[in-house]
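coords below, sequence missing:
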């Protein structure tokens, strides 16, 4: 039907939040001023557009034209020199225009699953290291038994630049901590790019560990979406476009983005977040005990239903 360890504790864990939805919303503010429109079109089509074999563009374009629900894979890449990188953030963004609903489902990076194109089980975030965005898309589709219509990947450095370009973002922080540089209190927190990176990187002081970190990733996405939707300066819009052009890749072209803007922009009115659950265990792999998160079939079925519109 479908397009058939613990990891390094480096402080560069993830957080490169891709967000095509931000671009879609930002382009809606003064987009028809020629300079902005032209810059956006050139950047998207010549710098960002990167199709993958796992997604049939003709099928997706028909769904967009009919304003049907869409699924977008967001990949946050920790890419270093001489290393292709791994997708330390994997989020399925589902857009339901009929109900003005946006759903963000995080897939833990240590999740053990079959890597499509390799034929063996490994951590789901390794799919990107093995075969880039194409293999990541195919692997997530197989894991959740869904079709993905688009993907967006963004480098870590781009997140910080993006928040700084927007000015600041605001999130509702649920636990208090101090990381030696910033004091994070409970309640609303205003953050620039650097503080945002500290917010999403923290793990050791969070009683929920990596699960708490992925929740903060989704909070930051929501903060960026909300701030991006209110940006009214042409200078900021051009700045956002340039940052995304240097840090983001997607199979969306400019016409796709315009159609999403028109038919799907209200989906941000109702944002639902969910974190896939599983149990951590060590499995001997190539003679080494490697940490994996094993997600039970019942959880996979639940998330499949949520994405397919059959969830509770």
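Arrived safely, thanks for sending. This structure is a prediction, so every number in the text was calculated from the model and none was measured. Residues are numbered from 1 along each chain as shown.

switch to C-alpha atoms for all contacts and neighbour counts from now on
Noted.

would you list every one of the helices in the stretch 151-300 of the chain?
All helices of the stretch 151-300 of the chain, identified by DSSP state H, counting those that start in this stretch, fall at 156-166, 193-201, 209-229, 234-247, 254-264, 297-308.

Now do the second one: which elements does it pack against?
Here helix 193-201 is seen to pack against helix 156-166, helix 209-229 when contacts are counted using 3 or more CA pairs under 8 Å, 6 or more residues apart in numbering; DSSP states H and E.

Tell me which residues are up against the last one.
To tie it back to what came earlier, the one meant is helix 209-229. Applying CA atoms under 8 Å, 6 or more residues apart in numbering, the set of residues contacting helix 209-229 from outside is 15, 17, 19, 21-23, 25-26, 28-29, 89, 104, 106, 108, 163, 166, 168-172, 196, 199-203, 206, 268, 271, 273, 275.

Just these: which are in strands?
Counting by DSSP state E, the contacts of helix 209-229 place 89, 104, 106, 169-172, 271, 273, 275 in strands.

The residues you listed into JSON lines, with extra columns for neighbour count and distance to residue 148?
Compiled in JSON lines, those are given as follows (neighbours: other CA atoms under 10 Å; distance: CA to CA, whole Å):
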{"residue": "89", "neighbour count": "25", "distance to residue 148": "16"}
{"residue": "104", "neighbour count": "23", "distance to residue 148": "14"}
{"residue": "106", "neighbour count": "22", "distance to residue 148": "15"}
{"residue": "169", "neighbour count": "22", "distance to residue 148": "29"}
{"residue": "170", "neighbour count": "18", "distance to residue 148": "30"}
{"residue": "171", "neighbour count": "20", "distance to residue 148": "28"}
{"residue": "172", "neighbour count": "15", "distance to residue 148": "30"}
{"residue": "271", "neighbour count": "14", "distance to residue 148": "19"}
{"residue": "273", "neighbour count": "15", "distance to residue 148": "18"}
{"residue": "275", "neighbour count": "17", "distance to residue 148": "18"}
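
Next one for the comparison:
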């Protein structure tokens, strides 16, 4: 009997050891994949003016001062305090031998203290200064001219607000991500056809490829690019609603393995884990807003014109949302 018990205990130890090694492998593999996705931004020496301080700073100085202020603030509160932050999501339509343009630009303001996320699109045809390029153009051209760095600097200037993190996603990787989480559910307000695929009016279950087509259509939408932006936000919200499934290390490993080659971000693996385990359970509401403006032809090119009062309104919405008070 003792021999049988000893044998059983030995088998149990082997099973636990193998299981532990498997979990370690998945965790280590996920961490390695995340490291290939990580890409820090290297701001160029372009002056960025903060209207809150009326002091000119280079992006590097602005980032450093923001980090210093954030560290000082964190030191004065309990260690479990979760700080608000901003994220710029760039959906990039890349082509062979061509950097491409940012087909989608979505800004997220995340505040776990208020249990909410504020989300809005920046219309791709928005006319603004392209910081570091010396031109005034459509905001999505910033990526074509100077990649992620110029996109961030241009959006920061446009909103007069700093961006903490970015996530750049190739649109095909976006489709693979949706397939991995089991597809998305949307409520389509009207029937339309895109690339020989018909999207009926009503509640739809979409695969990754279908969701990509659904998010891209704009010419048959009565609201044009604004209608497309609404569909994009709906899909992004669906993806975030599925984020709780990533708490399992196997799912996290599978996700990163599938999309790692399509994503670049300055979010570290440890931050990813913290966002999923600590931040996501606190988010109870996702509020969406829209940047108002009007279409205008300038020198034969159609632009979306956002006046200064609207830019100030959006700036104030972000600032208010990121404040500590409820």
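Looks like it arrived, so ask away. Please read all numbers here as calculations on a predicted model, not as lab measurements.

What's the local residue count around the residue in structure 2 that residue 165 of structure 1 lines up against?
For residue 165 of structure 1, the aligned residue in structure 2 is residue 180 (criterion: TM-score structural alignment). Residue 180 of structure 2 has 15 neighbours, counted by other CA atoms under 10 Å.

To what extent is the closest residue in space to residue 180 of structure 2 that isn't next to it in sequence buried, counted in neighbours?
Spatial nearest neighbour of residue 180 of structure 2, chain neighbours left out: residue 255 (6.8 Å); criterion: CA to CA, 6 or more residues apart in numbering. Residues lying near residue 255 of structure 2 (other CA under 10 Å) number 18.

Hmm, residue 176 and residue 255 of structure 2 touching each other?
No. Between residue 255 of structure 2 and residue 176 there is no contact under CA atoms under 8 Å: 9.2 Å.

re the thing from before, ok, the equivalent of the residue nearest to residue 180 of structure 2 over in structure 1 - contacts?
Counting by TM-score structural alignment, residue 255 of structure 2 corresponds to residue 240 in structure 1. For residue 240 of structure 1, the contact set (CA under 8 Å, 6+ apart) comprises 23, 162, 165-166.

Just want the most central residue of structure 2.
Nearest residue to the geometric centre of structure 2 (CA atoms, centre = their mean): residue 89, 3.3 Å.

The helix or strand encompassing it - contacts with which helices or strands?
Using DSSP states H and E, residue 89 of structure 2 falls within strand 85-95. With contacts defined as 3+ CA pairs under 8 Å, 6+ apart, strand 85-95 of structure 2 has these neighbours: strand 98-111, strand 165-170, helix 171-180.

okay, these in TSV with distance to residue 30 of structure 2 next?
TSV is the format used below for these (distance: least, CA to CA, whole Å):
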stretch	distance to residue 30 of structure 2
strand 98-111	24
strand 165-170	17
helix 171-180	15
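
wait, which of those is closest to residue 197 of structure 2?
Proximity to residue 197 of structure 2, assessed across these by CA to CA, is greatest for helix 171-180 (15.7 Å).

before we move on, the earlier item: can you give me the buried ones in the strand holding residue 89 of structure 2?
Within strand 85-95 of structure 2, the residues that count as buried by 16 or more other CA atoms under 10 Å are 85-94.

can you check stretch 96-111 of structure 1 too?
Buried positions in stretch 96-111 of structure 1, judged by neighbour count with 16+ other CA under 10 Å: 96-97, 101-111.

now, the most widely separated pair of those?
Pairwise distances among the buried residues of stretch 96-111 of structure 1 were taken by CA to CA; the largest, 31.5 Å, belongs to 97 and 110.

before we move on, which element is residue 71 of structure 2 in?
helix 59-75.

Can you give the distance of that helix from its chain's centre?
Here helix 59-75 of structure 2 is found 21 Å from its chain centre; the criterion is CA atoms, centre = their mean, to the nearest Å.

Buried ones in it, by neighbour count?
For helix 59-75 of structure 2, a neighbour-count test (16+ other CA under 10 Å) marks 59-60, 62-63 as buried.

want to try TSV for the residues you listed, with distance to residue 300 of structure 2 as columns?
Shown next, in TSV, are those (distance: CA to CA, whole Å):
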residue	distance to residue 300 of structure 2
59	33
60	37
62	37
63	38
